[in-house]
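Participant: Sequence plus predicted model, see below.
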Amino acid sequence: MISRIKNIKESGLPVVNSGRAENAEDFFNQIIKAQFANKEVIKSIHSALIEYVNQDSAVYVLRLYGSDPKKRYELLRRGFLSQYPDGNKIVFCDNTFAMPFAAMKINGMAYSPEELLDYMNNPNLQCSFGSTREEHELAFYKYNSKSHINLNKNGWYLAHIIPVGYNYTGRSLSQTFRNPDRKEWEVSANGIRLVETPMKDTELSMLKAHFLRMVHPLNSFLVPKRSLVAYPGKNLGEEQELINIVQDYIKVEFHREYNELMKIMQVPPQDAIAAKTSGPIIWSESASQIRLEKRHYNKMHKAGTREKGADIYNTDEEETLERTLNSIGKGAFIKLYPLIKKNPSITIKEICDKIPSYKKYPPNCLHSLHSVIYKNELEYMYIDIQCYK
């Protein structure tokens, strides 16, 4: 699967273009409906995923413990692998893990349960957008950037119909799966934490539900990311009206598969939520154009709020990175951080000697930028920017 994911990346993924929809139904027909066009492939993937999660040697994922301030980086666990006595394994990840699966659906690429098992056991498995030094020290999975797919970079936001991080019929994910101590990996000779206690049936069923919620082609769809879409709301991919439209379509076109999937995903009974997204939806590859459109909407509408509970791990990693870099000047960050990391006491004169173009800036500006970079020690962001570039 990794070689085929690499081929998808090299051949090019679809990018967000410009368009306008009068309402959510129109937007679905223009942007989302085609994502489910490869029906036989999607049905084949469904069968492969159901068979995969029911085998004894499956590797499951947990979208947990992938975000913390720098002073708490020792709590991050992306790429950390645990193995239970029955043979099942768990690896921590962030939302980036699901992106190759979405790319394969769009490209009409099916896979077998055996291929998926090989993929999940490959040390080059993509578990995260980036990796901190603390994670890299103990992570089993250290992905190859050549097979790294980031749909955010192409302008997309990966939305889920049934949320990944919450609303399970059992306990919450973080209550069921506590964050293990780093020492449990440090004593391992092969980078795999060995769990002595057998996995409970309740834990296993939750892992199956969680895995399918993350990667199943009938539980996700792509919309333009927030910086490239304007409408009277905050996050189009989490608007209940649009989710209802997508879900209703899937229930008809993939009736048998979706019924089987819903029985495994541990979706608690809930009343139907009727929601309405007023006004047209505008998207563009130009973020500056969308900013103008958003100003227009802000004058006419009060921005909508999300109906559901907060899914704190469902983040657009590139968008977060972009905001941070823009706050300090992305170009300056990329140029200055290596110098300051190597020599934290470097002077402004020494910086200007190494980057002559900075001589034209006022000294107080450079002092402030040096202070921000040094104070925050954005090592995590610097590692991530290599993927972003």
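Facilitator: Perfect, thanks for sending it.
Participant: can we go C-alpha only for contacts and neighbour counts from here?
Facilitator: Noted.
Participant: Check the contact between Glu51 and Glu114; I expect there is one.
Facilitator: No - taking contacts as C-alpha atoms under 8 Å, Glu51 lies outside contact range of Glu114: 9.5 Å.
Participant: just the strands in this structure please.
Facilitator: 19-21, 59-62, 81-83, 89-92, 156-160, 192-194, 220-224, 229-230, 281-283 (DSSP state E).
Participant: deepest of those strands, which one?
Facilitator: Stretch with highest mean neighbour count among these: strand 229-230 (a mean of 29; mean count of other C-alpha atoms under 10 Å).
Participant: Tell me how far that strand lies from the chain's centre.
Facilitator: From the chain centre to the centre of strand 229-230 is a distance of 20 Å (C-alpha atoms, centre = their mean, to the nearest Å).
Participant: Included below, for side-by-side comparison, is a second structure:
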Amino acid sequence: MEKFFEVKKHTYPKVQKGSANSYEDLVDKLIKNQFENKITIGEIHNTIKSYIDEENLFFLRNYNTASKDNYHNLRRGFKIYFEKENLNIAFCDNTFVMLFNAMKLFDLSYSMENLKNLFNQNKLICAFITTKEERELSFYKNAGAIITNSKFNANGWQLSHLHTVNFCNFSEIIVNSDRNDWSNDHNTRIDLNTEFDDESIKKIKAHFVRLIHPLNSFLIPKNKLIKYFGKRLGEEQELLQHVENYISKEFPKIYDEFKDMAMIKEVNNPNIISNNIQINWKNKK
């Protein structure tokens, strides 16, 4: 766990004024440098590979949004123990991923022991802003957790995933239950009956890998700081294809292993044509 505290020494720069005339140009200017710490990326990859083979606690980005009238259904920071499977599941939103993305950007590797120690204590940010309903019963608490000085959000950045974490309906695999099921001394729901088939376990692990793996996330300017013809730059298929083409060439072995762990079957298109477009970004602060 102590390794993760090192992110507090670093700050990621603010979004500056810039422009790109194609998605490929955007990758060159904003994204490639996020993958320059190749040795660290390889070490983190090996840690994650070992972790999913040997450990039994995984995080899912699920039950993470609700209208104000349904805050009682939010489960960010909540943990379930499935006794028959000896499996622990905790829930989060994308804020959880920022710590792991920071480790990659600041050239900070971590071991499986570091990761286990981080998850085996309860001070861990699993949500951007928690509700009163979540704070009452969640296992993981924002208070006292490692908060990076990197200020990604405040400095104009948002996180995008190369491959979506929403590749199946996890609400069908792990059904939500009444929040009072977490009202115990351990703030952990104990499930004595549920069993999962092998495919479901693979999907749970694949989701976790997609969440935190260093090759599956990158930063782009927030939507409100960008001017271009579309709506959500981080979801543009052509941009994602250019990012994937770059990563697959720079990290061929690691990327193939990542795809296997993450159950990624999408076909890469190395010959994608980069259309001329205009993308401008500028921090308003």
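Facilitator: Alright, I've got the coordinates. These figures come from a predicted structure and were not determined experimentally.
Participant: Ok, which of the strands of the first structure comes nearest Gly237 of the first structure?
Facilitator: Counting by C-alpha to C-alpha, Gly237 of the first structure lies closest to strand 156-160 out of these; the figure is 5.1 Å.
Participant: what's the mean deviation for the closest one versus the second structure?
Facilitator: If you overlay the two and look at strand 156-160 of the first structure, the average distance to its match in the second structure is 0.8 Å (mean C-alpha distance after the TM-score superposition for the first structure).
Participant: Identify all contacting residues around that strand.
Facilitator: Outside of strand 156-160 of the first structure, the residues within contact range by C-alpha atoms under 8 Å, 6 or more residues apart in numbering are 15-16, 99, 151, 213-214, 219-226, 237-238, 316.
Participant: Apply 6 Å and report the result again.
Facilitator: Residues external to strand 156-160 of the first structure that are found in contact with it (C-alpha atoms under 6 Å, 6 or more residues apart in numbering): Asn219, Ser220, Phe221, Leu222, Val223, Pro224, Lys225, Gly237.
Participant: same deal with stretch 128-136 of the first structure?
Facilitator: Contacts with stretch 128-136 of the first structure, where a contact means C-alpha under 6 Å, 6+ apart, come from Glu74, Cys93, Asp94, Thr96, Tyr380, Asp384.
Participant: cutoff 8 Å now
Facilitator: Identification of contacts with stretch 128-136 of the first structure by C-alpha under 8 Å, 6+ apart yields 73-74, 76-80, 93-97, 142, 150, 317-318, 379-380, 383-384, 387.
Participant: Look up the closest residue to Lys282 of the second structure, ignoring the ones flanking it.
Facilitator: Residue nearest to Lys282 of the second structure in three dimensions, not counting chain neighbours: Lys17, with 4.2 Å by C-alpha to C-alpha, 6 or more residues apart in numbering.
Participant: Same question for Leu240 of the second structure.
Facilitator: Nearest in space to Leu240 of the second structure, with sequence neighbours left out and distances taken as C-alpha to C-alpha, 6+ apart, is Leu162 at 5.9 Å.
Participant: Looks like the one you found contacts Tyr246 (just checking).
Facilitator: No - counting by C-alpha under 8 Å, Leu162 of the second structure stays clear of Tyr246, with 11.6 Å between them.
Participant: ok, Ser171 of the second structure - contacts?
Facilitator: Ser171 of the second structure makes contacts with Asn62, Tyr63, as judged by C-alpha under 8 Å, 6+ apart.
Participant: what residue of the first structure takes the place of it?
Facilitator: In the first structure, the residue paired with Ser171 of the second structure according to TM-score structural alignment is Ser174.
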